[in-house]
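K.L.:
Return a 3D structure for these sequence lines:
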Amino acid sequence: MPEYLSPGVYVEETSYRAKSIEGVATSTAGFVGQSRFGPTTGAPTLVTSFEDYQRYFGDDADLLLGGTPTINHLAHAVRLFFMNGGARVYISRIASPPGGGTLEDITAASAPLVTSAGNVVLRARYPGLAGNLRVRAQALRSGNLRVVQSGTPTVTGVQPGDVLEVSTGAAAKNRIVRGSTAPAGSPGDLLTTDPAQLAAVSFDSNNRPVLTAQTGVVDLATVTFAQKVSLALSVEPNGDGTTGSRTDVLQNLSAHPDSAQFVGTVLRTEDWSIPVEAPSDRSNRIWFDIPLLSDTATDRAEFAAGLLRALVDGSPFALTGGGDGIAATATVFSGGGSGHDARGLAALADRDDIAIVAAPGSAALADADDRQAVRDALIAHCTSLKYRFAVLAGDQGADASSIREVRGMHDSSYAALYYPWLVVPATSGPRDTIQLSPEGAVIGAYARTDIERGVHKAPANETVFGTLRFSRSVNKGEQDVLNPEGINCLRFFEGRGNLIWGARTMSSDLEWIYVNVRRLFIYLEHSIDRGTQWAVFEPNNEQLWLKIRLTIESFLYDAWRSGALMGTKPEQAYFVRCDRTTMSQSDLDNGRLICLIGVAPTKPAEFVIFRIGQWTAEASII
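P.N.:
From the prediction side, this is the model:
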């Protein structure tokens, strides 16, 4: 209760409406698989387009696994996901080094740069053949920054940590300018700088710039001119076709550790133990391994001068030694760990907004036990977390008999199996077409249906975009056998195209045989779970029970109006009970609030039957 301790007017805010429940997202996917580059531990990476995926994980060119070119299933699945209507997908990349080695064994690295503080090593950020890059470094200078104000020389337009080239007297004429013999050159010219002419910028207590070189503080009165030297790095393909065609250019970097644009800060490792203000950019493909630096201003200035000189004179640098490793096993797909050490499927568990999961490429594993184990891991993942659904695929060459064997190994309402594979145009390499497992395209159709119609609509009778044909032609006779067993067929219909022609889960329980029914309940349960967290530790009495009922009934009423529930009236669609009939005194004494909710979901019109008979004008219809 508020306190009123003195006479006066008190204005208070109060709410007379029930708290609302916001429906959770149902179209966000989570994929785990092998790619050409990208992070392999920690939180999964959210991508919102295929171009976004390429920025983090490389293109869709083949992986070289164990020396054998292998289709990049994850990249193609992501491309088909967005082509079929997907909007958001989290990627958890896995990598498997050969011979029981570590990921460092397949991570490229350059030769070290020798500086006054020790070796600075330029490294590829992640494992992968796409980490074998070429890095070019350029040093660029600005115009003259030295001015004389009221007889006092100073420099303008500088920030702490900027590196300046300062010249005095004859030294100005001896400056080395690449491609030119002019004594000064022009702003923006490339240069090779004498480290003795470089100074770092700091500010004194009066906010005046102080220049410190490796020999100590520079007397501005002796300086003829001062020019800012910035560093530009170009990260390029290595030229042999294994790293794609992407080139990244990073400009306005500094070689001094006190600068906000210090190359070692902008391009740093994902070491979460390092206290930095912002996390590193996962899209950067390289990072600088820098030794512990001295706190002395002259030592740091000397380090900056040496690093700048080493980068410019040693350019270009070739990063070699990276590889794609070998094909992952079921254990690698499942992953493990938590937080920043999470890997594989376990990394997806930390993202609460993922609603659909798949492991593109797992159906192409050489070992049948591995293929089954990955499917089991996906089902167990969704069953334990409750609020997500798995999309599975059979073997590449499966026929009706073998896909039934795959289906017979699993029984779950939290997963659906799709058959057969897709034949799509090859985007790289010598092949015209490639075969892909259908998870990416199917989950894209899930997302498209959710966005356009709602999660209660069965994700079937939907076009599969980006597909030339299916690897096998399924006819009605075959589907008559496969559909009752919970195998969703992909079929071609002349005049209508390639369609998803099934919406069944892998459950033997007739209550949960439809994909849309299970996903509708996931949506309702997750939304109510999140939307009623405010009730925890509230007084467990009739007022709270009434608020709970009103909150949930309002949410279910909106679901009924959207067509998700059966019934011509709300009373026929759902009920909510939260009172003495749902809780005993023991429940109240133990702090339990129990709410009973019943909903009548709409099930798909899987069998549309029209009964037609002959009648005459004189006949009566019974």
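K.L.:
switch to C-alpha atoms for all contacts and neighbour counts from now on
P.N.:
Will do.
K.L.:
Just to check, Trp545 is in contact with Thr581?
P.N.:
No - proximity of Trp545 to Thr581 does not meet the contact threshold set by Cα atoms under 8 Å, at 11.6 Å.
K.L.:
Those two: who's more crowded?
P.N.:
Each of Trp545 and Thr581 has its neighbours counted (other Cα atoms under 10 Å); Trp545 has more, 20 against 10.
K.L.:
what kind of secondary structure is Val32 in?
P.N.:
Three-state assignment for Val32 (DSSP: H, G, I helix; E, B strand; the rest coil): strand.
K.L.:
Another for comparison:
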Amino acid sequence: MTTQFSYPGVYIEEIESPVRPIAGAETSVTAFVGLTLYGPRTPTAVESWADFEERFGGLWTGSELGYAVYQFFLNGGSKALVVRVGEDVKYAEADLGHGVKLRAKQPGKAGDGLKTTVTHDASDTQRYTLAFTDGTVSESYDVSVDPALRSRWPDRLLATSQLVELAADKADQRPDAVADKAFTPGTDAVLKTDAVLGGLKALAESDVFNLLVIPNQLPKPAADPDTRDSLWAPVVDAAVLLCEERRAMLLLDPPFAWDSPAGAATGAKAGLPVAGVAGRNAAVYFPRVLISDPLGGADRKVGPAGTVAGVIARTDTRRGVWKAPAGTDDGGMRGVRSLQFRLTDPQNGTLNKLGVNCLRTFPVYGNVVWGSRTCRGGDVLSDPWRYVPVRRVALYIEESLFQGTKWVVFEPNDEPLWSSIRLNVGAFMDRLFREGAFQGRTAKDAYLVRCDADNNPQAGIDLGIVTIDVGFQPRKPAEFVHIRIQQKRDDAPAQGS
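P.N.:
Sure, this is the predicted structure:
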């Protein structure tokens, strides 16, 4: 508003600055969709593995999701968005009477086969022996419900049990005497495609996420793995569509049918899990990885997508979103004991040309991510979005400008506005250039920001449209190191000299 001058003197007026700094969007918030033990069924942010354990129950053998989240945080992830879907799990249980109810420590069918024996102490009505066995491990506890012996109450003693836990709030009475009483069998949660599709709909209404991981998990039918891939295909199609809408990348485990390097090559030649233009927002990794299972027992084979998401998050923090999350320096996979298949160079070469990102094992370096192509990365496609970091830089710029230019809406659409847009968007792009995000020796070579009368004709202004053109020269990863060696010697002296 114009200042009204009336009396002689000094007038102070604050003028709004045209500078509106654009903050960079987050780059590695990873959404996970799948089975959990318990927890909310709405998208929920977790910022550590301990947070996931508290909200969703941590690991259990019936869920691939828990292991994917575990590997994500182990490899450098800092923020996840978890969507719980699927049926509830039921524990194996035993009601011993008088309010004493027990359940298996492990959820689902893992607790089946448990038996318990209760033996009364004839000389003390408050004492009894509680014994369990699953056929392999046996436990026995000398229990008392005497208020003076609180340390020998069942809740205290069973806290150390590997097999069972109390299912009731209290157990202050002596249960009935039984011998080898079988627990009521538990049931595993089953993940169906309809449930996952519902979870994706819920995720569509959530906060910003940049990566999406949906671990492959379906009940094993009598049919071959190709049938399972057909059942899973609607999930992949819906997931990549959501990623296109939300400017995110879909990280894919290998399909069920890719059960060998040759099978992966055959499957990839027939078509990657995501086809067409949508493939620029997806990347598939092969093979599966073996991790040390924190629940004990032998190593567990899991999909690599959760681990790769953690590697991406770590690389973003260390180097930037423009650095390929692969290689001996940035592609190391923590917690991975070995790979399902140890690929050779020729096998790697075949899969790489088809747009499949391979995981490799090298002496000294260990297990590393050794590929950074999108599902549009097949050599025959020659697609400009063939590389993961190139696509992710574009998505990062899009999301940052989407969030950082909302102030433009309803501003007068003329040169003063265009000038302010050029100033603020240009400052954002220049910052990225100085951080090393773009190729080019000078800012003019690296990026452009155009918002003026040339790309905002009167026809567009009349429709209420302001157009901002932003371009950048991406930095593409050096996939192949070509070293040329030849012999060198001094030139022979000219004849007759």
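K.L.:
Return the residue of structure 1 aligned against Glu139 of structure 2.
P.N.:
Residue mapping for Glu139 of structure 2 onto structure 1 gives no partner, with TM-score structural alignment as the criterion.
K.L.:
Three-state assignment for Glu139 of structure 2, please.
P.N.:
Looking at Glu139 of structure 2 with three-state DSSP, the answer is strand.
K.L.:
That one - how many residues pack around it?
P.N.:
Neighbour count of Glu139 of structure 2, defined by other Cα under 10 Å: 15.
K.L.:
who's in contact with it?
P.N.:
Neighbour list for Glu139 of structure 2: Ala131, Phe132, Thr133, Ser161 [criterion: Cα atoms under 8 Å, 6 or more residues apart in numbering].
K.L.:
Just the ones of these in strands?
P.N.:
Ala131, Phe132, Thr133 (DSSP state E).
K.L.:
Tell me how many other residues crowd the nearest residue to the first one once chain neighbours are set aside.
P.N.:
The spatially closest residue to Ala131 of structure 2, leaving aside those adjacent along the chain, is Ser140, at 4.1 Å (Cα to Cα, 6 or more residues apart in numbering). Under the neighbour criterion other Cα under 10 Å, Ser140 of structure 2 is assigned a count of 16.
K.L.:
How is the aligned residue in structure 1 for Pro234 of structure 2 assigned, secondary-structure-wise?
P.N.:
Residue correspondence, TM-score structural alignment: Pro234 of structure 2 in this structure matches Ala373 in structure 1. Going by three-state DSSP, the secondary structure assigned to Ala373 of structure 1 is helix.
K.L.:
can you check Thr61 of structure 2 too?
P.N.:
coil.
K.L.:
wouldn't Cys3 of structure 2 be in contact with Glu14 here?
P.N.:
Careful, residue 3 of structure 2 is Thr; it's not Cys. No - here Thr3 of structure 2 lies out of contact with Glu14, judged by Cα under 8 Å, at a distance of 10.4 Å.
K.L.:
Disregarding residues adjacent in the polypeptide, which is nearest to Ala204 of structure 2?
P.N.:
Leaving out its chain neighbours, the residue that sits closest to Ala204 of structure 2 by Cα to Cα, 6+ apart is Leu242, at 6.9 Å.
K.L.:
Ok, Glu47 of structure 2 next?
P.N.:
Lys79 (4.5 Å).
K.L.:
Hmm, Glu26 and the one you found touching each other?
P.N.:
No - taking contact to mean Cα under 8 Å, the distance of 10.0 Å between Lys79 of structure 2 and Glu26 leaves them out of contact.
K.L.:
More neighbours: those two, which one.
P.N.:
In terms of neighbours (other Cα under 10 Å), Lys79 is the more surrounded of Lys79 of structure 2 and Glu26; the figures are 20 against 14.
K.L.:
ok so, going back, among Thr3 and Glu14 of structure 2, which residue is more densely surrounded?
P.N.:
Relative neighbour count places Thr3 above the other of Thr3 of structure 2 and Glu14, with 8 against 5, counting by other Cα under 10 Å.
K.L.:
what about the helices in the stretch 251-400 of structure 1?
P.N.:
Assigned helices in the stretch 251-400 of structure 1, in chain order: 263-266, 297-314, 330-334, 344-348, 368-385, 400-408 (criterion: DSSP state H, counting those that start in this stretch).
K.L.:
which residues touch the fifth one?
P.N.:
In this structure, residues lying in contact with helix 368-385 of structure 1 by Cα under 8 Å, 6+ apart are 329-330, 333-334, 345, 349, 357-359, 362-365, 388-390, 392, 406, 410, 412, 414-415.
K.L.:
That helix vs helix 400-408, what angle?
P.N.:
In this structure, helix 368-385 of structure 1 runs at an angle of 40 degrees to helix 400-408, with axes from the mean of the first three to the mean of the last three Cα atoms, to 10 degrees as the basis.
K.L.:
which residues sit in contact with the residue nearest to Ala131 of structure 2?
P.N.:
If a contact means Cα under 8 Å, 6+ apart, then Ser140 of structure 2 has Thr129, Leu130, Ala131, Phe132 as its contacts.
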